[in-house]
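**Student:** sequence and predicted model, in that order:
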Amino acid sequence: MKVTLTSIPVQDQEKALRFYTEKLGFLKKKDEPLGGGNRWLTLFAKDWQDGPELLLEPGPNHFEPLKVFQNALKEAGIPWTQFDVDNVDAEYERLTALGVEFTVKPTEEGKVKYAIINDTCGNYIQLVQEL
């Protein structure tokens, strides 16, 4: 058994696509219309093309409990998910230059360094580097 797909709820798929590709560097894998203006829109990490796909899920627009949960996590400052990076400080510099908002600047804690970004689509995402 292995993970081949994971999803992140986004309030605007097109805005999320731009953020995740132009800012974070993911590449688009699938983009299939689902009806009602929704798409099966998946991305992959350019460094891990055979890795899991990231589905930009339009769920918050159609399922109120998901929207409530997403908003509650964000209000509490809790990231929806985590992306591993080789160097949090370098990502902080690169992403800040691209205008990405950090809610937590690079911080060391135990055997990791982490930072938290706002994906502009309803989520905080934690970037983590193992030390």
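**Tutor:** Noted; the coordinates are in hand. Numbers count the residues shown, from 1 in each chain.

**Student:** when you work out contacts or count neighbours from here on, use the C-alpha atoms and nothing else.
**Tutor:** Will do.

**Student:** can you list the neighbours in contact with the longest helix seen in the chain?
**Tutor:** In the chain, with assignment by DSSP state H, the single longest helix is helix 64-76. Residues from elsewhere that reach helix 64-76, judged by Cα atoms under 8 Å, 6 or more residues apart in numbering: Pro9, Gly59, Pro60, Asn61, Pro79, Trp80, Gly122, Asn123, Tyr124.

**Student:** put this next to the first one:
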Amino acid sequence: MKVTVISIPVRDQEKALKFYTEKLGFIKKLDMPLEGGNRWLTLVSQEAQEGPEILLEPAPNHFEPSKVYQDALLAAGIPYTQFDVDNVQSEYDRLTKLGVEFSMKPTEMGTAKVAVFNDTCGNNIQIVEIL
């Protein structure tokens, strides 16, 4: 068994696509139209283009429990998911210059350094560097 696709709930797929590609640097892999104006929209990391895909999932727009869960995580400041980076401080500096808003600046926590930002699509995302 292996991970091939992980979903991140987003309220606006086009806005999410722009943020995740232009700010975070992911690459669009698949973009197929679905019913109701939705898309099967996946991204991959530049560093692992054959690795797991991120599905920008429009579930909060069509499934109320998903929206409630997403809202609760955001309000509590809990990240929906995390991405590993080589250097949290340099990634924080790069993203801050691009206008990304962080709720947690780079902070050492034991054997890791973390920071948390808002993806503008309803989620807190954590970046992590293993020290």
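**Tutor:** That came through fine. All values derive from a computational prediction rather than experimental measurement.

**Student:** TM-score of the superposed pair?
**Tutor:** Once superposed, the chains reach a TM-score of 0.99 (TM-score structural alignment, normalised by the length of structure 1), with 131 aligned residues with a Cα RMSD of 0.4 Å.

**Student:** re the thing from before, what about the longest helix of structure 1, distance to the chain center?
**Tutor:** 15 Å (Cα atoms, centre = their mean, to the nearest Å).

**Student:** that helix vs structure 2, mean deviation?
**Tutor:** Averaged over the aligned pairs, helix 64-76 of structure 1 sits 0.3 Å from structure 2 after superposition, using mean Cα distance after the TM-score superposition for structure 1.

**Student:** about what we covered before: please pick the buried ones from the contacts of helix 64-76 of structure 1.
**Tutor:** Pro9, Gly59, Pro60, Pro79, Trp80, Gly122, Asn123, Tyr124 (16 or more other Cα atoms under 10 Å).

**Student:** the second one contacts Val10, correct?
**Tutor:** Spelled out, it's Gly59 of structure 1. Yes: using Cα atoms under 8 Å, Gly59 of structure 1 is in contact with Val10, at 7.1 Å.

**Student:** could you tell me where stretch 50-57 of structure 1 falls in structure 2?
**Tutor:** Counting by TM-score structural alignment, stretch 50-57 of structure 1 falls onto residues 50-57 of structure 2.

**Student:** mind listing what's buried in the matching stretch?
**Tutor:** Buried, per 16+ other Cα under 10 Å, within stretch 50-57 of structure 2: Pro52, Glu53, Ile54, Leu55, Leu56, Glu57.

**Student:** what does the helix or strand where the third one lies rub up against?
**Tutor:** Think Ile54 of structure 2. Mapping Ile54 of structure 2 onto the secondary structure by DSSP states H and E places it in strand 53-57. Identification of contacts with strand 53-57 of structure 2 by Cα under 8 Å, 6+ apart yields 4-10, 13, 16-17, 29, 40-45.

**Student:** of the residues you listed, which belong to helices?
**Tutor:** Short answer: those in helices (DSSP H) are Gln13, Ala16, Leu17.
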